[in-house]
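Novice: Sequence first, then the predicted structure:
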Amino acid sequence: MKPPAREPLSRARRTAIHLEVRDQYASTDPDFLAWREGRRTFTPDNRADWWEGWHDAVHGAVSRGVTVRRARVVSEPLTEYVRWEHAYALTNVAAGEEVRWLPRRQARDLAVPAVDFWVFDGELVLFHHFSGDGVLMEREYVTDASLAAWCTGAFDAIWERATPHEEYKPV
């Protein structure tokens, strides 16, 4: 599999946007399983226990002046997995990401890509292709200005309607 989003994020100069549209990802994630069992390992006061390479990459990009934004289109009521993502998002925010949530019913009139993606500097698109049970199967990197513009426009429409993480109350 090609390198993850961390590599293009390290080269980003202005923006990195990430859209997530799935209600379930790989449910074998150890952090998810620990959360599911009631262990909350990612509270703000124990940062050393959850801060990892991804957080360093985001923090480094933001320190260079890159705006990093993540939007999630979610079904309500939230799946157990997305509830965990909501709880875990405090780590993304601590690293410098801006995170917003949009209930799927509020996106009914938007043209939204059917796959998760990143767009770096409005130029490079990284699509994430998952199996039906949420396992990442392929990362597809595409350099196509019109596709990057379309994905950015879709993301911006979602972002405008979405609720900031600090204000979103899971249903």
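Specialist: Alright, I've got the coordinates. What you see is a predicted model; the values in this text were computed from it and never measured.
Novice: use CA for all of it now, contacts and neighbours both
Specialist: OK.
Novice: what helix or strand does residue 83 sit in?
Specialist: Taking DSSP states H and E as the criterion, residue 83 maps to helix 80-95.
Novice: now do residue 119
Specialist: With DSSP H and E as criterion, residue 119 is part of strand 116-120.
Novice: Compute the inter-axis angle for the helix or strand following the helix holding residue 83 and helix 80-95.
Specialist: Once the chain leaves helix 80-95, the next helix or strand it forms, by DSSP H and E, is strand 98-103. Comparing the axes of strand 98-103 and helix 80-95 via axes from the mean of the first three to the mean of the last three CA atoms, to 10 degrees yields an angle of 160 degrees.
Novice: what about strand 98-103, distance to the chain center?
Specialist: The chain centroid and the centroid of strand 98-103 are separated by 9 Å under CA atoms, centre = their mean, to the nearest Å.
Novice: swap in stretch 27-38?
Specialist: Using CA atoms, centre = their mean, the offset of stretch 27-38 from its chain centre is 18 Å.
Novice: Pull out the buried positions in it.
Specialist: Judged by neighbour count using 16 or more other CA atoms under 10 Å, the buried positions of stretch 27-38 are 31-32, 35.
Novice: Pipe those residues into a markdown table and attach distance to residue 129 and secondary structure per row.
Specialist: What follows is the buried residues of stretch 27-38, written out as a markdown table (distance: CA to CA, whole Å; DSSP: H, G, I helix; E, B strand; the rest coil):
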| residue | distance to residue 129 | secondary structure |
| --- | --- | --- |
| 31 | 22 | helix |
| 32 | 20 | helix |
| 35 | 25 | helix |
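Novice: adding another structure so you can compare the two:
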Amino acid sequence: MTQNVPDFVTMLRAAERSAVHLEMRDVYSVGDEVAEFEEFKRTGHIDLDPTAAWWPAWLGIVRETVGRGVVMRRARIISEPVTDYIRWEHAATPLNIEAGEQVRWLPRRQASDIALPGNDFWLIDDTLVRWNHFTGVGDWDDPKYSVSDDPAVIKLCETAFETVWERGIPHDQYTV
């Protein structure tokens, strides 16, 4: 287990080939999304302006990373019927795709036979795993992140992600 957790932007800027992200929760409650999510629940509207809220920083680093030839893929394992949060994520995903990420969705019932790690993660160039730690209600835990360069952990994450990706439904084909 690597103890020093590099800044995420630094990790993406160091990526040479791939950055993959596996999300497995049906609800996240992190502070920087609360206002937009509450607005969506009240109105059903989502602001797809890439210059609004926190989007510019994220979309910029995605464009920069993909522009260097790094493939960025995100897979989400979700329960059905989907939660309001997943419905909101799905509605916002076109911005991720426009920036260069590839996104797929896998209904949880199709993941029952996949060996999955206990936490969401990013895997960078098949050499470093960055775990995202959340509380039971979906807010950031303390610490928020940890990393591992253990070959067995990397193999678990790589295999889990690729299996989910293979079974996953491309965003433009998945409806909520």
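Specialist: Cool, got the structure. Note that this is a predicted model, so its numbers are computed, not measured.
Novice: what's the TM-score for these two chains?
Specialist: Structural agreement between the overlaid chains, expressed as a TM-score with TM-score structural alignment, normalised by the length of the first structure, amounts to 0.91; 168 aligned residues with a CA RMSD of 1.8 Å.
Novice: just to revisit the earlier point, the helix or strand that the strand holding residue 119 of the first structure is followed by aligns to what range in the second structure?
Specialist: The helix or strand immediately downstream of strand 116-120 of the first structure is strand 124-130, counting by DSSP H and E. Alignment of strand 124-130 of the first structure against the second structure: residues 128-134, by TM-score structural alignment.
Novice: how distant is the matching stretch from the center of its chain?
Specialist: Taking CA atoms, centre = their mean, the mean C-alpha location of stretch 128-134 of the second structure is offset from the chain mean by 11 Å.
Novice: same deal with stretch 11-28 of the second structure?
Specialist: Chain-centre distance of stretch 11-28 of the second structure: 5 Å, with CA atoms, centre = their mean.
Novice: again with stretch 119-128 of the first structure
Specialist: Centre-to-centre, stretch 119-128 of the first structure and its host chain are 13 Å apart (CA atoms, centre = their mean).
Novice: so what corresponds to residue 158 of the second structure in the first structure?
Specialist: Residue pairing (TM-score structural alignment): residue 158 of the second structure is matched to residue 152 of the first structure.
Novice: Repeat that for residue 80 of the second structure.
Specialist: For residue 80 of the second structure, the equivalent position in the first structure is taken to be residue 76, counting by TM-score structural alignment.
Novice: from the buried residues of stretch 27-38 of the first structure, which single one is nearest residue 156 of the first structure?
Specialist: Using CA to CA, the shortest approach to residue 156 of the first structure within the buried residues of stretch 27-38 of the first structure belongs to residue 32, at 28.9 Å.
Novice: Tell me who's in contact with that closest one.
Specialist: Counting by CA atoms under 8 Å, 6 or more residues apart in numbering, residue 32 of the first structure touches 81, 84.
Novice: Pull up the gap between it and residue 154 of the first structure, please.
Specialist: Look at residue 32 of the first structure and residue 154 of the first structure: by CA to CA, to the nearest Å, they are 29 Å apart.
Novice: which residues in the first structure form helices?
Specialist: Assigned by DSSP state H, the helices in the first structure fall at 6-11, 30-36, 47-50, 53-63, 80-95, 145-161.
Novice: Can you say which of those helices is nearest to residue 22 of the first structure?
Specialist: Taking CA to CA as the measure, these were each checked against residue 22 of the first structure, and helix 80-95 came out nearest at 8.8 Å.
Novice: Check how far that closest one sits from its aligned residues in the second structure, on average.
Specialist: Averaged over the aligned pairs, helix 80-95 of the first structure sits 0.8 Å from the second structure after superposition, using mean CA distance after the TM-score superposition for the first structure.
Novice: how about that helix: buried residues?
Specialist: Of the residues in helix 80-95 of the first structure, those buried under the neighbour-count criterion (16+ other CA under 10 Å) are 81-93, 95.
Novice: Run through who's touching it.
Specialist: Here helix 80-95 of the first structure makes contact (CA under 8 Å, 6+ apart) with 23-25, 27, 32, 35-36, 42-44, 50-51, 55-56, 58-59, 74, 98-99, 165, 170.
Novice: try 7 Å
Specialist: Outside helix 80-95 of the first structure, the residues within contact range by CA atoms under 7 Å, 6 or more residues apart in numbering are 23-24, 32, 35, 42, 55, 58-59, 99.
Novice: and if you look at stretch 118-138 of the second structure?
Specialist: With contacts defined as CA under 7 Å, 6+ apart, stretch 118-138 of the second structure is touched by 15-24, 27-30, 140-141, 143-149, 154, 158.
Novice: Many thanks, I have nothing further to ask.
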